[in-house]
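Visitor: Here is the input, now give the coordinates:
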Amino acid sequence: MSDPVAANADLLKTTVSPAALAGIAKWYGKAGDVATAEIVSIDSKSMTLNCKFVGVAHRNVVVAFKPRLTSYADAEETLLEMKAISQEGLGKAKPPKIRSFRLQPTGIPDGIFIFTLFPYLMFSPPHGGSRFFAPAQLAQSYVDVKHIGWAFGAGVGWHALNTLYTWTLCWKHSIPFGATVAYTGLSMFTGFHTWVDLKKRIRIARIDAARKSA
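Guide: Modelled structure (predicted):
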């Protein structure tokens, strides 16, 4: 089976400018002082750039794709994203700004599980009381409440780390205070689902900006 990216190499060679490819070679290929670059070959695993260095020397630089590319559309978007990230890293552009909050509901069941089920199991009386406590009492007969507490603490700690990472994304991408509060609060409840969706928004914003720029 032919490589879906290599089959469209000629089209992909013109996706970004020689100056942008030089930035990609510098940032991703650690190539040093590159003046311009052009794509010699590209496939789903990597691309080879022929780089012209200051002083007129030429050398090929290989940049690997991780994860590997799956299609022409994926390759085009990845090249544009790499252009944006390299320009940010080299101080030639600023990270995209996200101005609003978007609810990502996929992690809500996880939050309900951690912040409802665990407290129910931990704080239900071990004996007697309403039938409402019967499932918790049955669970307590098989699992020590201390172990349930440790699992709850681990879950909360993991969500707290995800919340911190979400906050760093909000700070880096100039998200307004109200939306930052919403993002970090939802991340504490849903965990990684929130920042995964936020990073998708950031990626789209990067690609759009790179597509519009020269």
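Visitor: From now on I want contacts and neighbour counts done on CA atoms only, so please keep to that.
Guide: Fine.
Visitor: Which helix in the protein has the most residues?
Guide: Using DSSP state H to define each element, the chain has its longest helix at helix 145-172.
Visitor: which helices and strands does that one pack with?
Guide: If contacts are counted by 3 or more CA pairs under 8 Å, 6 or more residues apart in numbering; DSSP states H and E, helix 145-172 sits against helix 118-123, helix 177-190, helix 192-212.
Visitor: okay, those in CSV with mean neighbour count next?
Guide: CSV is the format used below for the helices and strands packed on helix 145-172 (neighbours: other CA atoms under 10 Å):
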stretch, mean neighbour count
helix 118-123, 17
helix 177-190, 20
helix 192-212, 17
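Visitor: now for these, which one comes closest to Tyr165?
Guide: helix 192-212 (7.6 Å; CA to CA).
Visitor: ok, back up a step: out of the helices and strands packed on helix 145-172, nearest to His58?
Guide: Across the helices and strands packed on helix 145-172, His58 has its closest neighbour in helix 192-212 (26.2 Å, CA to CA).
Visitor: tell me the angle the closest one makes with helix 177-190.
Guide: Relative orientation of helix 192-212 versus helix 177-190 (axes from the mean of the first three to the mean of the last three CA atoms, to 10 degrees): 140 degrees.
Visitor: tilt between helix 192-212 and helix 145-172?
Guide: 20 degrees.
Visitor: Tell me which other helices or strands helix 192-212 touches.
Guide: Counting contacts by 3+ CA pairs under 8 Å, 6+ apart, helix 192-212 packs against helix 72-89, helix 145-172, helix 177-190.
Visitor: Here is a second sequence; please produce its structure as well for comparison:
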Amino acid sequence: MKTATTIRISASTSFYMLCGLLGYAAFGNNAPGNYLTGFGFYDPFWLVDIANLCIVIHLLGAYQVVVQPVFAFVENWSRRKWPECRLVNKECAIGCLRINLLRLIWRSTYVIVATLVGMMFPFFNAFLALIGSTTFWPLTVYFPIEMYILQAKIERKSWRWIWLRALSLVCLIVSILAAAGSLQGLFVSLQTSKLFLSVS
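Guide: Here you go, the predicted model:
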């Protein structure tokens, strides 16, 4: 797990830092959110299509990681609130599938509403930056460091403990600054946007 986490974080950090730093060095504040189509060039079409397919695959996985706890929370709360309700607790067997009506209705409604909101306010890059900046520190830095400190039984105020705490603090500051920047981008997009028309 340590090797996989190191490779994952190193690869994603290198990729995003290269895109961000090289894009800013080349274009300054006018760097487009989408390097493939941000300049109005859509050729070669196959490259843009492959890039969009990769984005869809990436976001499907990320969406599942974020939304599954929300689904589970609402479904568990509903079971506790209405233990006798058949809609909430009964599962119907259709072949090898077991379908619960609450789960089917709730999850479908959530996805439809999230899709409509995403289409109405299509600030894809600014919104994605906000989500990334607010989830980076707790999920990628804080919890893994805390688990490591507990698991390795690192002494309080030792050199390793101080270094890990300093790393966590620096990443928290970076996350706060990134969140502030993405909020500013979101506010700028809100001022110039039209419903159902992408601005990023």
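Visitor: Do you know the score for how well these two fit?
Guide: Aligned and superposed, the two chains score 0.28 in TM-score terms (TM-score structural alignment, normalised by the length of structure 2); 86 aligned residues with a CA RMSD of 5.2 Å.
Visitor: just to revisit the earlier point, Thr163 of structure 1: which of the helices and strands packed on helix 145-172 of structure 1 is closest?
Guide: That would be helix 177-190 among these, by CA to CA, at 5.1 Å.
Visitor: next helix or strand past the helix ranked longest in structure 2?
Guide: Ranked by residue count, the top helix of structure 2 under DSSP H comes out as helix 45-81. Per DSSP states H and E, helix 45-81 of structure 2 leads on to helix 86-89 as the next helix or strand towards the C-terminus.
Visitor: Can you list the buried residues in that following helix?
Guide: Val88, Asn89 (16 or more other CA atoms under 10 Å).
Visitor: outside of the helix or strand following it, which residues touch it?
Guide: Scanning forward in sequence from helix 86-89 of structure 2 by DSSP H and E, the next helix or strand is strand 91-94. Judged by CA atoms under 8 Å, 6 or more residues apart in numbering, the contacts made with strand 91-94 of structure 2 from elsewhere in the structure are Arg98, Ile99, Asn100, Leu101.
Visitor: Now list the buried members of those residues.
Guide: For those, a burial check counting by 16+ other CA under 10 Å picks out Asn100, Leu101.
Visitor: From the contacts of strand 91-94 of structure 2, which land in helices?
Guide: Using DSSP H, the subset of the contacts of strand 91-94 of structure 2 located in helices is Leu101.
Visitor: how long is stretch 37-52 of structure 1 from one end to the other?
Guide: 6 Å (CA to CA, to the nearest Å).
Visitor: now the contacts of strand 91-94 of structure 2 as CSV including distance to Ala152 of structure 2?
Guide: Shown next, in CSV, are the contacts of strand 91-94 of structure 2 (distance: CA to CA, whole Å):
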residue, distance to Ala152 of structure 2
Arg98, 42
Ile99, 43
Asn100, 43
Leu101, 45
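Visitor: Widest-spaced pair of the contacts of strand 91-94 of structure 2?
Guide: Arg98 and Leu101, at 10.0 Å, using CA to CA across the contacts of strand 91-94 of structure 2.
Visitor: re the thing from before, for the longest helix of structure 2, list every residue counted as buried.
Guide: With burial defined by 16+ other CA under 10 Å, the residues of helix 45-81 of structure 2 counted as buried are Glu75.
Visitor: closest to Thr48 of structure 1 out of the helices and strands packed on helix 192-212 of structure 1?
Guide: Among those, helix 72-89 sits nearest to Thr48 of structure 1 (CA to CA), with 12.8 Å.
Visitor: Leu186 of structure 1: what's it in contact with?
Guide: By CA under 8 Å, 6+ apart, the contact list for Leu186 of structure 1 reads Thr194.
Visitor: What's the separation between it and Leu138 of structure 1?
Guide: Here Leu186 of structure 1 is placed at a distance of 32 Å from Leu138 of structure 1 (CA to CA).
Visitor: One more: Ala205 of structure 1?
Guide: From Ala205 of structure 1 to Leu138 of structure 1 the distance is 50 Å (CA to CA).
Visitor: go on, Thr190 of structure 1?
Guide: On the measure of CA to CA, Thr190 of structure 1 and Leu138 of structure 1 end up 27 Å apart.
Visitor: ok, now Val63 of structure 1?
Guide: Taken as CA to CA, the span from Val63 of structure 1 to Leu138 of structure 1 is 57 Å.
Visitor: Out of the helices and strands packed on helix 192-212 of structure 1, the one nearest Leu49 of structure 1 is which?
Guide: Leu49 of structure 1 lies closest to helix 72-89 among those, at 12.5 Å (CA to CA).
Visitor: For the closest one, which residues meet the burial criterion?
Guide: For helix 72-89 of structure 1, the neighbour count (16+ other CA under 10 Å) marks 72, 75-89 as buried.
Visitor: Tell me the helix or strand right after that helix.
Guide: With DSSP H and E, the next secondary element past helix 72-89 of structure 1 is helix 108-112.
Visitor: Just the buried residues of that next one, please?
Guide: For helix 108-112 of structure 1, by 16+ other CA under 10 Å, it's Ile108, Gly111.
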